[in-house]
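[1] return a 3D structure for these sequence lines:
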Amino acid sequence: MLQNNRLGGIPAEALWELPGLQSLRLDANLISLVPDRSFEGLTSLRHLWLDDNALTEIPVRALSHLRALQAVTLALNRIGRVPDYAFWNLSSLVVLHLHNNRIRHLGAHSFEGLQNLETLDLNCNQLHEFPLAIQTLGRLQELGFHNNNIRAIPEKAFLGNPLLQTIHFYDNPIQFVGRSLNGATDIQEFPDLRGTTSLESLTLTRAGLQRLPPGMCQQLPRLRVLELSHNRIEGLPSLRGCQKLEEIGLQHNRIWEVRADTFRELTFLRSLDLSWNAIRSIHPEAFSTLRSLVKLDLTGNQLSVLPLAGLGGLVHLKLRGNRALSQAFPKDSFPRLRTLEVPYAYQCCAYSGCPGFFTASGLRGPQHPPPDAQDPPRRTLADRAESRYDLDPEELQLEMEEPRPQPAVQCSPAPGPFKPCEHLFESWGVRLAVWAVVLLALLCNVLVLLSLSVAGPGPLPPAKFVVGALAGANALTGLSCGLLASVDALTFGQFAEFGARWEGGPGHVAWLTFADGLLYCPVAFLSLASALGLLPVTPEAVKAVLLLVLPLPACLNPLLYLLFSPHSREDLRRLRPCWGGPREPSSCDSTQALVAFPDVELTAEASETHGLPSGALVPRQQPGGLKLEGGHVAEPEGTRFGQQPPSRDGGRAQGTPEASPAGQGRASGGGFQSSGLASGV
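    This is a model prediction of the structure:
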């Protein structure tokens, strides 16, 4: 055990007296040179670690003395080439690690003599050509040469490796393969794997593959794991011949369709990852024969319908990102399900304990798995031991333990107050209050708009225009609330069945757009209070505020205007001719009267205090009324505020003093006359 020291070399004859040594660790040192006779006396050595040193070449002569050696690692050094016959005397060697070096060249006979080699690791080097030297390794089972600069895979590259089970050659800039496979000059189809009938695991990612050959499974009949993610594959051939496949990874490709024969008769397939493709359609029978499938990932596709045939044994199902997929997934369709990810929260209602949600049979009732789901097929321990691909603990428990009560399904996104399962309005109090707000808002605002519409010909005065605009906006708010109330009534008790269509439809978008512009103080207060932790605000409280407090101005504004504004009563009297009643003359213009009489008096007092010029009060046609004349507020002739007007026969009212000269004429100044106002106070 000499690892993690600062050894700069191995002194000759230092280890000669250890003929029984079987394991020697010299890794993590600074060894740059291994003398030829360093291992001459180690006749029983089986495992040798020389990784993480400063070697620049293979110690060929030193290794030739280790005929019993079974595993050697020369990784993490600075080796630049592997010469011919570098390991010629290591006939017992089983594992050879050469990864993370600087190897650019391999001789055609570099691995000559390694009759029993099963694992060869050439990953993370600087190879520019495919290592043809592997053709002499007749017992090779695992080969790795990923993260190199290999651009071509020649014809019959693996013809001399009939026992090869695992190949890793991803992250290479592969541009073409041998014509014996597809007649192409670029990497559009699968590489030539003839002679690899024992291959069990194949990983080929980020290689730019566009197609898979139709006869791929004839070359790989024992394949169990196929990882082809992050390529450009658009279409899938039939994988019917790969009947031992257990795991398929095709995520991050360009697949747009899954045909009926693509995965037919893959009875051992347990995991299928088709996420982040462009799949628009899946044949109804595409999964019907996948009896062992427990994981299906279709995240980030463009599905509108998911066929359920053959998916009864699923444990994990992922469907996020399929915005057009709004179908319901009944609980009794997936009796063994543990994890479910769907596009909309409403699709989780069947798994969230909603007591009244519909099952697949259309009958309401408690959610229990069907009888046949309580006795799922289980594999024996011997079968489990043969599998090299472990499952989650939940799946292992599901397969090997006795049947037990089904745990709750973890479904996301979970329903909540803003994405309910049964009722859009979950409380009768909220429901009745919303209907009251809707009726008052529509009735009062329509009444205000009608009263303003018969005000007379010509454009509306600015004040009335503002009142009309507010009434129109409030009416639209009431109409929006009425739309929500109508949806609640039409989907009463079954909102989850329509929730996905409602959320993705134009009505919901319109409501969101309208509501975003009407987030008043209560909503802002509750949001800030919840964010700052000042008040424990629940989603139910926020929902009640949005449904009740937010649209309250829509009905309160016109109601207060109709009840407490004297001008509204005058405008309403104008509607009487339209309803068949006599029309009474108006004593004052309601637009001008928006500024009340006391305001005029206060204005006059202010002018007197600050020395403003006074103005005469000019009489109006009707007695006792004010009028605008020449830009001045006028008073009837011979009168002042607080005095009786003269009678029609020219006399004065009894008990009325003589009008002062200041009150009879018109001043030229254009201001209010202080004496006239003073006598009326």
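
[2] hey, let's count contacts and neighbours off CA atoms from now on
    Noted.

[3] what distance do you get for Leu552 to His423?
    22 Å (CA to CA, to the nearest Å).

[4] where exactly do the strands run in the stretch 151-300 of the chain?
    Applying DSSP state E, counting those that start in this stretch to the stretch 151-300 of the chain gives strands spanning 152-153, 166-168, 176-177, 201-203, 225-227, 247-249, 257-258, 271-273, 281-282, 295-297.

[5] check which helices and strands the fourth one sits against.
    The one in question is strand 201-203. Here strand 201-203 touches strand 166-168, strand 225-227, going by 3 or more CA pairs under 8 Å, 6 or more residues apart in numbering; DSSP states H and E.

[6] adding distance to Gly493, write those strands out as a markdown table.
    Output for those, formatted as a markdown table (distance: least, CA to CA, whole Å):
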| stretch | distance to Gly493 |
| --- | --- |
| strand 166-168 | 55 |
| strand 225-227 | 46 |
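
[7] dump the ones you listed to JSON lines, plus mean neighbour count.
    Listed next are the helices and strands packed on strand 201-203 as JSON lines, based on neighbours: other CA atoms under 10 Å:
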{"stretch": "strand 166-168", "mean neighbour count": "20"}
{"stretch": "strand 225-227", "mean neighbour count": "20"}
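
[8] right, so of those strands, which gets closest to Leu594?
    strand 225-227 (78.3 Å; CA to CA).

[9] for comparison, sequence B:
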Amino acid sequence: MIDLEHNNIRKIKTKQVSNVKAEQLLLNYNDLQVVEEAAFAGSEIANLSFKGNYRLKYLHRRAFHGLQSLRFIDLSSTAITFLPTEGLREIDTLKLQNTKSLKVFPSVFNYQFLKEAWLTYPYHCCAFKFPWTHNRGEYEKHSRFIEQLHEACDSRNSTIGHVFKPYDDPSLEALFHFMPLNASLAINDEDNEIWGDRNEVFHNTTSASFPVTTALCGEIYRNYHEVKCHPAPDAFNPCEDLMGNWGLRIPVWIVALSACAGNLFVVLVIATSRFRLTVSKFLMCNLAAADLCIGLHLLLIAAVDACSIGAYFNYAIDWQEGVTLSFYEEFEILKSAVLFLTSPIFNHGSSSKN
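    Got it, this is the predicted structure:
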């Protein structure tokens, strides 16, 4: 174990931690701000921890390029806004607790062997339950890759081996690390043959000028539902849409539009009336204005739901922590206070007339 905690390290430059072999490297609670490209190139580190580097904001997208044997990484309590995928594809444990700056989680298809994830937002765990909804582009790429694997496996039934070029479609290049989990490949440079775990031989007959990968038939699917993700979504942070279903969505729109139109009409009528503004009319106008605010708030929620149908958890973090919702929350508090103070006066005036 290499312990470099509390050492006031501010920057890790390219290849500054190279050719290091360690079971664990601790860089916790330093003053790290920058990790450059290929900072750990050539190293073999199983556990890597950056916990407590509160000013670590710039993490190069290829910061872990060339790092081998990594199985555990902890980026908790940092200020990163982007999580690299290169170099992290084979990790089985990921920790990103108390990292509120990271609002966008990468596609789960970038983590083939992940077993456990400790994240900041419950909505990020929805990515493991609904990978298609979370990132449809990556899902479609992965689906095309699976289709190519199936074609290769089908062709193998009639030939000794099937060698194909996945890079005919450049969009598949980033996904071609997905190989059968039960396959073990070894390349013999002397006779240019590829051996599988069932003593099957696949002869490489393709020109060396093209990238070539041999697919072994077997279990080629990864069930991301089995990944243990924390904190799990709950009733207050669901993966489902805001309204849940159309049986609720349609009445909400009707109520919101009716509240806005009706109360706006009352406010305009009283405000433009030629008659003297009495106390009762003023209180009635105040009540209508308060109800109008409720209608506008409900209309805003309905609009957000309409814009995020089927993928609310992808927008939930920005929505809940955004400026718009904060403004409306403060506005609602002010409206409720005014309504609470003026309602007794309105009720007292009505009782006096009776």
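
[10] hmm, back to that, wait, which of the strands of the stretch 151-300 of the first structure is closest to Ser480 of the first structure?
    Among these, strand 281-282 comes nearest to Ser480 of the first structure, with 36.7 Å by CA to CA.

[11] re earlier: and Gln327 of the first structure, which of the helices and strands packed on strand 201-203 of the first structure is closest to it?
    strand 225-227 (30.3 Å).

[12] buried residues in the top helix by length along the second structure?
    Using DSSP state H, we find that the single longest helix of the second structure is helix 323-353. Neighbour-count burial for helix 323-353 of the second structure flags 325, 328, 332, 335-336, 339, 342, 346 (criterion: 16 or more other CA atoms under 10 Å).

[13] list the contacts for the residue at minimal distance from the centre of the second structure?
    For the second structure, the residue nearest the mean C-alpha position is Phe105 (2.9 Å; CA atoms, centre = their mean). Residues near Phe105 of the second structure by CA atoms under 8 Å, 6 or more residues apart in numbering: 82-83, 124.

[14] switch the cut-off to 6 Å
    Residues near Phe105 of the second structure by CA atoms under 6 Å, 6 or more residues apart in numbering: none.

[15] same question for the one 10 residues further on.
    Shown here is Lys115 of the second structure, whose contacts under the criterion CA under 6 Å, 6+ apart are 92, 227.

[16] that one -> the first structure?
    The alignment partner of Lys115 of the second structure in the first structure, by TM-score structural alignment, is Arg338.

[17] same check on Glu36 of the second structure?
    By TM-score structural alignment, Glu36 of the second structure lines up with Arg259.

[18] correct me, but that match touches His283?
    Yes - using CA atoms under 6 Å, Arg259 of the first structure makes contact with His283 at a distance of 5.4 Å.

[19] what's next to stretch 489-500 of the first structure, contact-wise?
    The contact list for stretch 489-500 of the first structure (CA under 6 Å, 6+ apart) reads 326, 346, 421-423.

[20] what range does it cover in the second structure?
    Under TM-score structural alignment, the counterpart of stretch 489-500 of the first structure in the second structure spans residues 306-317.

[21] thinking again about what came up before, okay if I get the buried residues of helix 323-353 of the second structure as CSV plus distance to Phe202 of the second structure?
    Rendered in CSV, the data for the buried residues of helix 323-353 of the second structure read as follows (distance: CA to CA, whole Å):
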residue, distance to Phe202 of the second structure
Leu325, 59
Tyr328, 64
Glu332, 69
Lys335, 74
Ser336, 74
Leu339, 78
Thr342, 84
Phe346, 87
